[in-house]
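Participant: Sequence first, then the predicted structure, then my questions.
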Amino acid sequence: MHFVYMLECSDGTLYTGYTTDLDNRIKKHNEGKAAKYTKFRTPVKLKYQEKFTSKSDAIKREITIKKMSRQEKLMLINKG
């Protein structure tokens, strides 16, 4: 499976990413080892996820979400 996910960082910002192992990726984010952006914004909390069977579909969705405004992302989280 391929996952697109959104995290809420300790400073209230949102981070969007892609992975094939969601639990491990969140663990790495909280260890400060997954992404430069989240390194100093721990702890992070999973707020949203989508599953995909293909990597290309997941990456396309990640790009779409990253282009959204904060308000649009919050609306997506609240729907999910």
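Facilitator: Yep, it's here.

Participant: C-alpha from now on. contacts and neighbour counts both.
Facilitator: Fine.

Participant: quick one: secondary structure of D57?
Facilitator: Following DSSP: H, G, I helix; E, B strand; the rest coil, D57 is assigned to helix.

Participant: got it, and Q49?
Facilitator: At Q49 the chain is in strand, as set by three-state DSSP.

Participant: dropping in the other structure now:
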Amino acid sequence: MPWFLYLLECTDGSVYTGIAIDVAARFAQHASGTGARYTRSRKPVQVLAQFEFADRASASSAEYWVKRLRPPEKRALAAGARTLESVLPAPPVSEEPQEEAPG
């Protein structure tokens, strides 16, 4: 089942970052005041963007990195001016056995 990283624009101009299976249902929770504590006092206005991940662990990892961005950087990500890959750490490089030079 896919998970989504989502970005919400709030009434105070801030950008909230979260993860969910159903972004529309989660937005409704935030809007009604039953979502995260952060959005209770800063009501969400709209979903700026959502990104699909294969599982919760992947979405949670991406959320960790996106939450460290400043609001303008989050808006650039939502607008497509910045890629999600540019925010996430590079995947580990597997070390392949080196062939010894003849000598």
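Facilitator: It's in. Just so it is clear, the model here is predicted, and its values are computed rather than measured.

Participant: where does the TM-score land?
Facilitator: Once superposed, chain against chain, the TM-score is 0.91 (TM-score structural alignment, normalised by the length of structure 1); 80 aligned residues with a CA RMSD of 1.3 Å.

Participant: Could you pull out the helices in structure 2 for me?
Facilitator: 23-32, 37-41, 56-66, 71-79 (DSSP state H).

Participant: so how far is G35 of structure 2 from the residue lying closest to S14 of structure 2 once chain neighbours are set aside?
Facilitator: Spatial nearest neighbour of S14 of structure 2, chain neighbours left out: P71 (6.4 Å); criterion: CA to CA, 6 or more residues apart in numbering. From P71 of structure 2 across to G35 of structure 2, the span is 20 Å (CA to CA, to the nearest Å).

Participant: and what of D12 of structure 2?
Facilitator: Distance, D12 of structure 2 to G35 of structure 2, using CA to CA: 17 Å.

Participant: Mind checking which of the two has more residues around it?
Facilitator: G35 (15 against 11; other CA atoms under 10 Å).

Participant: Tell me how many other residues crowd the closest residue to the more buried one other than its chain neighbours.
Facilitator: Excluding the flanking residues, the one nearest G35 of structure 2 by CA to CA, 6+ apart is Q29, at 4.8 Å. Close neighbours of Q29 of structure 2, defined as other CA under 10 Å, add up to 16.

Participant: Give me the distance between Q29 of structure 2 and F4 of structure 2.
Facilitator: Distance from Q29 of structure 2 to F4 of structure 2, by CA to CA: 16 Å.

Participant: what does L69 of structure 2 give?
Facilitator: Counting by CA to CA, the gap from L69 of structure 2 to F4 of structure 2 is 18 Å.

Participant: R26 of structure 2 now?
Facilitator: 11 Å.

Participant: so what sits against both of these two?
Facilitator: In terms of CA atoms under 8 Å, 6 or more residues apart in numbering, R26 of structure 2 and F4 are both contacted by the residues A20.

Participant: Of those two, give the one with the bigger neighbour count.
Facilitator: Just comparing R26 of structure 2 and F4: by other CA under 10 Å the higher neighbour count belongs to F4, 24 against 18.

Participant: List the residues that contact the nearest residue to that one once chain neighbours are set aside.
Facilitator: Distances taken as CA to CA, 6+ apart place E52 nearest to F4 of structure 2, at 4.5 Å, with adjacent residues excluded. E52 of structure 2 makes contact with P2, W3, F4, L5, A59, according to CA under 8 Å, 6+ apart.
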